[in-house]
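Student: I'll drop the sequence and a predicted model, then ask my questions.
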Amino acid sequence: MSTRVVTGKVRFSYFSALTARKNEMNGKEEFSTQVLVPKTDTETVNQLKAAAKAALTAKFGDKIPKTVRNPLRDGDTETKSDGSPLGPEYAGHYFFNTKSTAKPGAVDAHGHDIIGSQDIVSGDFGRVSLNAYAYDQAGNKGVSYGLNPAAESVDSDW
């Protein structure tokens, strides 16, 4: 079973996938975005879940821990750290964060390279290529989605 997923149409939030930002937790420069997946896109949701399960199996075999962090969060039930609701754009969506230390390539709907970070902004729609990976670090166990370095397709007019 593959850990690689190319999503259907998703929405980008906190988009910094073309300009690296310093991760305050590890000090590394990273490219990242938050991805909002419509709950109606069951194909993408099922692929994300299957990739996460495959990553867990690859890491832990048949001894998957009972409590692992799931990267796919529910926009209808999650709240901000202060307990207040998320914005209305999260309604009807699952969401997750993805990042990479390598700059991902980006193309528009016609296959032309997107060079400038101003060409894609938070709120734009597109597809993203990801790889699920499991981790066991400092007592934390779970799955995350890594942003693949050369397969992001976007179209802000979608």
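Tutor: Happy to help now that I have it. Not measured: the values here are computed from a predicted model. Numbers count the residues shown, from 1 in each chain.
Student: can we go C-alpha only for contacts and neighbour counts from here?
Tutor: OK.
Student: dump the residue contacts of the residue nearest the centre of the chain.
Tutor: When Cα atoms, centre = their mean is applied to the chain, the residue found nearest the centroid is residue 98 (3.6 Å). Residues near residue 98 by Cα atoms under 8 Å, 6 or more residues apart in numbering: 32-35, 130, 144-147.
Student: Kindly reformat those as TSV containing neighbour count, distance to residue 105 and secondary structure.
Tutor: Below are the contacts of residue 98 laid out as TSV (neighbours: other Cα atoms under 10 Å; distance: Cα to Cα, whole Å; DSSP: H, G, I helix; E, B strand; the rest coil):
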residue	neighbour count	distance to residue 105	secondary structure
32	26	12	strand
33	22	14	strand
34	19	17	strand
35	26	16	strand
130	24	13	strand
144	22	20	strand
145	25	17	strand
146	18	14	strand
147	25	10	strand
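Student: now these as TSV including distance to residue 123?
Tutor: Formatted as TSV, these follow (distance: Cα to Cα, whole Å):
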residue	distance to residue 123
32	14
33	11
34	10
35	10
130	19
144	22
145	20
146	20
147	18
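Student: quick one: which of the residues you listed is nearest residue 86?
Tutor: Residue 86 lies nearest to residue 34 out of those, by Cα to Cα, at 13.3 Å.
Student: Isn't that closest one up against residue 12?
Tutor: Yes. With contact defined as Cα atoms under 8 Å, residue 34 counts as touching residue 12 (5.8 Å).
Student: try this one side by side with the last:
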Amino acid sequence: MSTKVVTGTVRFSYLNVFKPKAITEGQDPKYSVSLLIPKEDKATLRKIRDAIEAEKKAGAAEKWKGKVPANLKTPLRDGDVERADEHPEYEGMYFLNASSSEKPILLDETKEEVLDQTELYSGCWGRANVNFYCFDVNGNRGIAVGLNALQKKRDDEPLGGMITVESAAADFDDDDDDDGMLG
């Protein structure tokens, strides 16, 4: 069983949706994103918490011998507690990581497929279609998040030092270059 959730508008971080990538050496390559969810988005947070609770019950019934493990790993984490010191964009946010071995569907604001890889980047905002599922692997038990689709909603400052096409073009607007010619 899995539980699908379509989020409200969230910020994409560590966006890796055009080519699968292994997070750690030896791991299978996956498509992935960290979803930064504003703490004031109560509707999205309620849907996520409800999905996690539903998966806890399903996991207890199907995988964990009738009870929820005490050391259960859950995906929703507090950005202020875990990341804000080194990553200011996590301040005032909850976050969760979603991944898939299959390429997710990528849509723009008008629900057309995104073909231009510069269109989606870490830092832009959009909605996510994810599914929650329980796992029990080598004594590791928890709820994970599968990535189904992303829809871009708006641009913002890129995260991680990347620049957008628009900001690169603006950088070249300064016409003070004398082409380096001498003489």
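Tutor: The structure has been received and is ready for your questions. Every value quoted in this text rests on a predicted model; they were computed, and no experiment measured them.
Student: Please work out the TM-score for the two chains.
Tutor: The TM-score (TM-score structural alignment, normalised by the length of structure 1) is 0.88; 152 aligned residues with a Cα RMSD of 1.9 Å.
Student: returning to that earlier point: where does the residue nearest to the centre of structure 1 sit: helix, strand or coil?
Tutor: The local conformation at residue 98 of structure 1, judged by DSSP: H, G, I helix; E, B strand; the rest coil, is strand.
Student: can you tell me how far it sits from residue 138 of structure 1?
Tutor: Using Cα to Cα, to the nearest Å, residue 98 of structure 1 is found at 20 Å from residue 138 of structure 1.
Student: what do you get for residue 109 of structure 1?
Tutor: Residue 109 of structure 1 sits 41 Å away from residue 138 of structure 1, going by Cα to Cα.
Student: can you map out the helices along structure 1?
Tutor: 42-60 (DSSP state H).
Student: for it, longest strand please?
Tutor: Secondary structure of structure 1 per DSSP state E: the longest strand is strand 10-22.
Student: Off-centre distance for it?
Tutor: Its chain's C-alpha centre and that of strand 10-22 of structure 1 lie 10 Å apart, by Cα atoms, centre = their mean, to the nearest Å.
Student: for stretch 110-117 of structure 1, same thing?
Tutor: 20 Å.
Student: what do you get for stretch 21-29 of structure 2?
Tutor: From the chain centre to the centre of stretch 21-29 of structure 2 is a distance of 17 Å (Cα atoms, centre = their mean).
Student: Which residue of residue 109 and residue 138 of structure 1 possesses the greater neighbour count?
Tutor: Each of residue 109 of structure 1 and residue 138 has its neighbours counted (other Cα atoms under 10 Å); residue 109 has more, 15 against 6.
Student: that older thread, to what extent does the longest strand of structure 1 diverge from structure 2 after superposition?
Tutor: By mean Cα distance after the TM-score superposition for structure 1, the fitted strand 10-22 of structure 1 averages 1.0 Å away from its aligned residues in structure 2.
Student: outside of that strand, which residues touch it?
Tutor: Contacts of strand 10-22 of structure 1 (Cα under 8 Å, 6+ apart): 28-38, 99, 103-104, 116-117, 120-128.
Student: Restricted to buried residues, select the residues you listed in PyMOL.
Tutor: Per 16 or more other Cα atoms under 10 Å, the buried members of these correspond to this PyMOL selection:
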select buried, resi 30+31+32+33+34+35+36+37+38+99+103+104+120+121+123+124+125+126+127+128
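Student: taking the contacts of strand 10-22 of structure 1 one by one, which sit in strands?
Tutor: Counted as lying in strands by DSSP E, out of the contacts of strand 10-22 of structure 1, are 29-38, 99, 125-127.
Student: Report the two of these separated the most.
Tutor: Pairwise across these, and taking Cα to Cα, the largest span is found between 29 and 38, at 29.2 Å.
Student: contacting residues around residue 151 of structure 2?
Tutor: By Cα under 8 Å, 6+ apart, the contact list for residue 151 of structure 2 reads 106-109, 111, 126-128.
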